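J.: Structure for the following, please:
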Amino acid sequence: MREVIVRTISGVLYILIVIFSMYTSREWFMALFFLLGILVLKEFLKLVHLTSYIAYVLLAAGLYFLSYNTFADQAVNIYLILSCFVCLFLFKDMLWTSKIPMFEKKKYITTIFYIISGFVFLTLIPFSNGTFMPEIIVAVFSLIWANDTMAYVIGKSFGKHKLLERISPKKTIEGFLGGLGGSLIAGFIIFKLTNIYNLPIWLCLALIASVFGTIGDLVQSKFKRQAGVKDSGNLMPGHGGLYDRLDSVVYASPFIFAFLEIVDYVS
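T.: Below you'll find the model as predicted:
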């Protein structure tokens, strides 16, 4: 019970900070995610044993030239394709290899097309329909949060069948299904509270957030297992490091952005 309370309090504080920054101005929004990006990047570089100041420069450049002041839509599309490709390769390596090769040999590739791209596309998601709409990114975080919370609660209470025990011993199939259900319910509630997208789109977003968010959590668990650590850091009580808290949304954001781009193009 104590663990649930600590997780809930730290999670609520984190969400309140995010929502406050999103509803002030675009500049505050970008500044928040730049700060979050720096902290997550710091934890990730420590995890993969990479000392690099260039990575922080690339983060700043990516957020400015590909998100805040996009210099070419074609560059964003190419970056999106490469990022999705690298993330899917991480998923493949997580399932079928004992060690993620990129963890050992291609650290800059994962840094640029997994961590940095996660924050670039998180800041692009509110602009997926051409105008700055912070409600969209708040909704995305809500879908991820609903998935994580329900997966934890259902898995803790009813979980019996392991999902991928060799990577994350505590994750269960029941927890995954509970998280999926929680995300779908959240998607329905968001549809009722907003008039941005129709119900099928919100349910598809909930499905993407749940599935790819879970994969992102498992990929990070694989990284931590290879690094021999329990948490990426201790910044957030009850959650470990900030990377532990944002692993799902960082991994899922390119796929969410790609889906919204397809929706906008079709509509």
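J.: Going by C-alpha atoms from here, please, whenever you check contacts or count neighbours.
T.: Fine.
J.: which non-adjacent residue is nearest residue 56?
T.: residue 38 (6.7 Å; Cα to Cα, 6 or more residues apart in numbering).
J.: ok, residue 244 to residue 168 distance?
T.: Distance of residue 244 to residue 168, computed by Cα to Cα, to the nearest Å: 13 Å.
J.: Neighbour count: these two, which is higher?
T.: A count of neighbours by other Cα atoms under 10 Å puts residue 244 above the other of residue 244 and residue 168, at 23 against 17.
J.: Does the more buried one touch residue 229 like I think?
T.: No. Between residue 244 and residue 229 there is no contact under Cα atoms under 8 Å: 11.7 Å.
J.: counting contacts, what elements does the helix or strand harbouring residue 187 pack onto?
T.: Secondary structure assignment for residue 187, by DSSP states H and E: helix 173-193. Packing partners of helix 173-193 (3 or more Cα pairs under 8 Å, 6 or more residues apart in numbering; DSSP states H and E): helix 134-158, strand 162-164, helix 199-227.
J.: Contacts for it next, please.
T.: 139, 142-144, 146-156, 158-163, 197-199, 202-203, 205-207, 209-211, 214 (Cα atoms under 8 Å, 6 or more residues apart in numbering).
J.: buried ones in that helix?
T.: Across helix 173-193, burial judged by 16 or more other Cα atoms under 10 Å covers 173-188, 190-191.
J.: Same question for stretch 68-85.
T.: Applying 16+ other Cα under 10 Å to stretch 68-85 flags 68, 76, 79, 80, 82, 83, 84 as buried.
J.: Same check on stretch 13-21?
T.: For stretch 13-21, using 16+ other Cα under 10 Å, the buried residues are 15, 18, 19, 21.
J.: Need the residues that contact that stretch.
T.: 28, 29, 32, 138.
J.: Can you tell me the number of residues neighbouring the last one?
T.: So that's residue 138. 16.
J.: which residues sit in contact with residue 79?
T.: Residue 79 touches 113, 117, counting by Cα under 8 Å, 6+ apart.
J.: quick one: the helix or strand containing it to chain centroid distance?
T.: Here residue 79 sits within helix 73-96, counting by DSSP H and E. Using Cα atoms, centre = their mean, to the nearest Å, the mean C-alpha position of helix 73-96 is found 14 Å from that of the whole chain.
J.: quick one: that helix to helix 199-227, angle?
T.: Interaxial angle of helix 73-96 relative to helix 199-227 (axes from the mean of the first three to the mean of the last three Cα atoms, to 10 degrees): 60 degrees.
J.: The helix or strand just after helix 73-96 - contacts with which helices or strands?
T.: For helix 73-96, the following helix or strand on the C-terminal side (DSSP H and E) is helix 101-104. Other helices and strands packing on helix 101-104, by 3+ Cα pairs under 8 Å, 6+ apart, are helix 107-110.
J.: The structure of the following sequence is requested for comparison with the preceding one:
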Amino acid sequence: MSNFWKRAISGFLFVIILTGCIFLHPICFFVLFFIINIVGLYEFSKMARRMEIYINLPIYLFCGSLLFTAGFLDAYIGYRDGYLWCFLATFVMSIWELYRKKVNSFQNLAFSYYGLLYLSLPFTLLIYLPYMTSDEWRPEIVFFPFLLVWFNDTFAYLFGSRFGKHKLFPRISPKKSWEGAIGGGICTIGAALFIAPYLEGLTVYNNIIIACIVVFFGIYGDLLESMFKRNIEIKDSGSIMPGHGGVLDRFDAVLFVIPAIFVYLEFVY
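T.: Presented below is the predicted three-dimensional model:
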């Protein structure tokens, strides 16, 4: 099977599974993103290992799982004590490092905490987005950032392939162009305006600002992950999606977009 068909089939299945789990039920959303969170943390630890950074995988995955679970329990049923257990677990992770007798102990802990900040925190903040605009689970609000990121990526690629002449950030990502970024941004804002009437709780102005956030922060999320991979000389963060790479490759833009949207909505609401 050619790489094109691998990408097409795995991409289609990814969209179907993600969309279905978001819209079916909050528990389905939780299960899917719990798995995505774990896989993403594992990929990050493997990338760190190439630099001789040895993250304490059991407690690291436990802390990331606990953070995401605490966020879900808080938003869904109002149980907030989960965050206290997560806070305690991060101290255990630091103490555990004393007994591991691994080289680069400082870097091991630093990468562990950054992995939680980079991966688990954005997925946790995603849980809160629908409750910031209403008092109930609103799957369309959760799905909205993903839809805009897909629009932005798709049209940035199309415009870049057709008109791209001026490199956006050649040191990190030689294929990205200003023409692609601008074309993708305009189409993403247009998509947000088209979708606006179907999103209760968000005004047209809110939609435009969120689209601008997706365009700006999505680019930097993509570039950051490209920088990581270039630094350790790998093509993909993983191989869970044939033709697309790993979780970090698929969610690189989203990981930067979600915290920015969360901050914006927190100020607005």
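J.: Helix, strand or coil: sort out the equivalent of residue 137 of the second structure over in the first structure for me.
T.: Using TM-score structural alignment as the criterion, residue 137 of the second structure maps onto residue 132 of the first structure. With DSSP: H, G, I helix; E, B strand; the rest coil as the basis, residue 132 of the first structure sits in coil.
J.: I'd guessed residue 132 of the first structure sits against residue 123; true?
T.: No. Residue 132 of the first structure is beyond contact range of residue 123, at 9.9 Å (criterion: Cα under 8 Å).
J.: Among the two, which residue is more densely surrounded?
T.: Between residue 132 of the first structure and residue 123, counted using other Cα under 10 Å, residue 123 has the larger neighbour count: 26 against 15.
J.: so where is the helix or strand encompassing the more buried one in the second structure?
T.: Applying DSSP H and E as the criterion places residue 123 of the first structure in helix 117-124. The aligned range for helix 117-124 of the first structure in the second structure is 121-128, by TM-score structural alignment.
J.: what's the mean gap between the matching stretch and the aligned bit of the first structure?
T.: The superposed stretch 121-128 of the second structure is, by mean Cα distance after the TM-score superposition for the first structure, a mean 1.4 Å from where its aligned residues fall in the first structure.
J.: what residues are up against residue 156 of the second structure?
T.: Residue 156 of the second structure neighbours (Cα under 8 Å, 6+ apart): 179, 180, 181, 182, 183, 184, 185.
J.: May I see those organised as a markdown table, with distance to residue 118 of the second structure added?
T.: Listed next are the contacts of residue 156 of the second structure as a markdown table, based on distance: Cα to Cα, whole Å:
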| residue | distance to residue 118 of the second structure |
| --- | --- |
| 179 | 29 |
| 180 | 26 |
| 181 | 23 |
| 182 | 26 |
| 183 | 28 |
| 184 | 25 |
| 185 | 24 |
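J.: and of the residues you listed, the nearest to residue 106 of the second structure?
T.: Checking the contacts of residue 156 of the second structure against residue 106 of the second structure with Cα to Cα, the nearest one is residue 181 at 37.8 Å.
J.: What is the aligned counterpart of that closest one in the first structure?
T.: In the first structure, residue 181 of the second structure lands on residue 176 (TM-score structural alignment).
J.: and what of residue 170 of the second structure?
T.: By TM-score structural alignment, residue 170 of the second structure lines up with residue 165.
J.: Quick check: closest non-adjacent residue to its match.
T.: Nearest non-adjacent residue to residue 165 of the first structure (Cα to Cα, 6+ apart): residue 171, at 7.2 Å.
J.: For the one you found, which three-state class applies?
T.: strand.
J.: For it, list the residues it contacts.
T.: Residue 171 of the first structure is in contact with 155, 159, 162, 163, 164, 165, counting by Cα under 8 Å, 6+ apart.
J.: Would you mind measuring from it to residue 264 of the first structure?
T.: 35 Å.
J.: For the aligned partner of residue 202 of the second structure in the first structure, which three-state class applies?
T.: In the first structure, residue 202 of the second structure lines up with residue 197, judged by TM-score structural alignment. Of the three states, residue 197 of the first structure takes coil according to three-state DSSP.
J.: can you count the residues close to residue 197 of the first structure?
T.: So residue 197 of the first structure, with other Cα under 10 Å, has 12 neighbours.
J.: ditto for the one 5 residues further on
T.: Applying other Cα under 10 Å, we find 24 other residues in the vicinity of residue 202 of the first structure.
J.: could you check the distance from it over to residue 143 of the first structure?
T.: With Cα to Cα as the criterion, residue 202 of the first structure and residue 143 of the first structure are 10 Å apart.
J.: Go ahead and name everything in contact with stretch 206-219 of the first structure.
T.: Looking at what lies outside stretch 206-219 of the first structure - Cα under 8 Å, 6+ apart - the contacts are 90-91, 94, 140, 143-144, 147, 167-168, 176, 179-180, 183-184, 186-187, 244, 247-252, 255-256.
J.: Tell me how far the equivalent of residue 64 of the second structure over in the first structure lies from residue 38 of the first structure.
T.: Under the alignment (TM-score structural alignment), residue 64 of the second structure maps onto residue 59 of the first structure. Using Cα to Cα, residue 59 of the first structure is found at 8 Å from residue 38 of the first structure.
J.: How about residue 147 of the first structure?
T.: 25 Å.
J.: which secondary structure element contains the residue nearest to residue 56 of the first structure?
T.: helix 26-47.
J.: Residues in contact with the helix or strand following that helix: which ones?
T.: Going down the chain from helix 26-47 of the first structure, the next helix or strand is helix 54-63, by DSSP H and E. Residues outside helix 54-63 of the first structure that contact it (Cα under 8 Å, 6+ apart) are 30, 34, 37-38, 41, 108, 111-112, 116-117, 119-120, 123.
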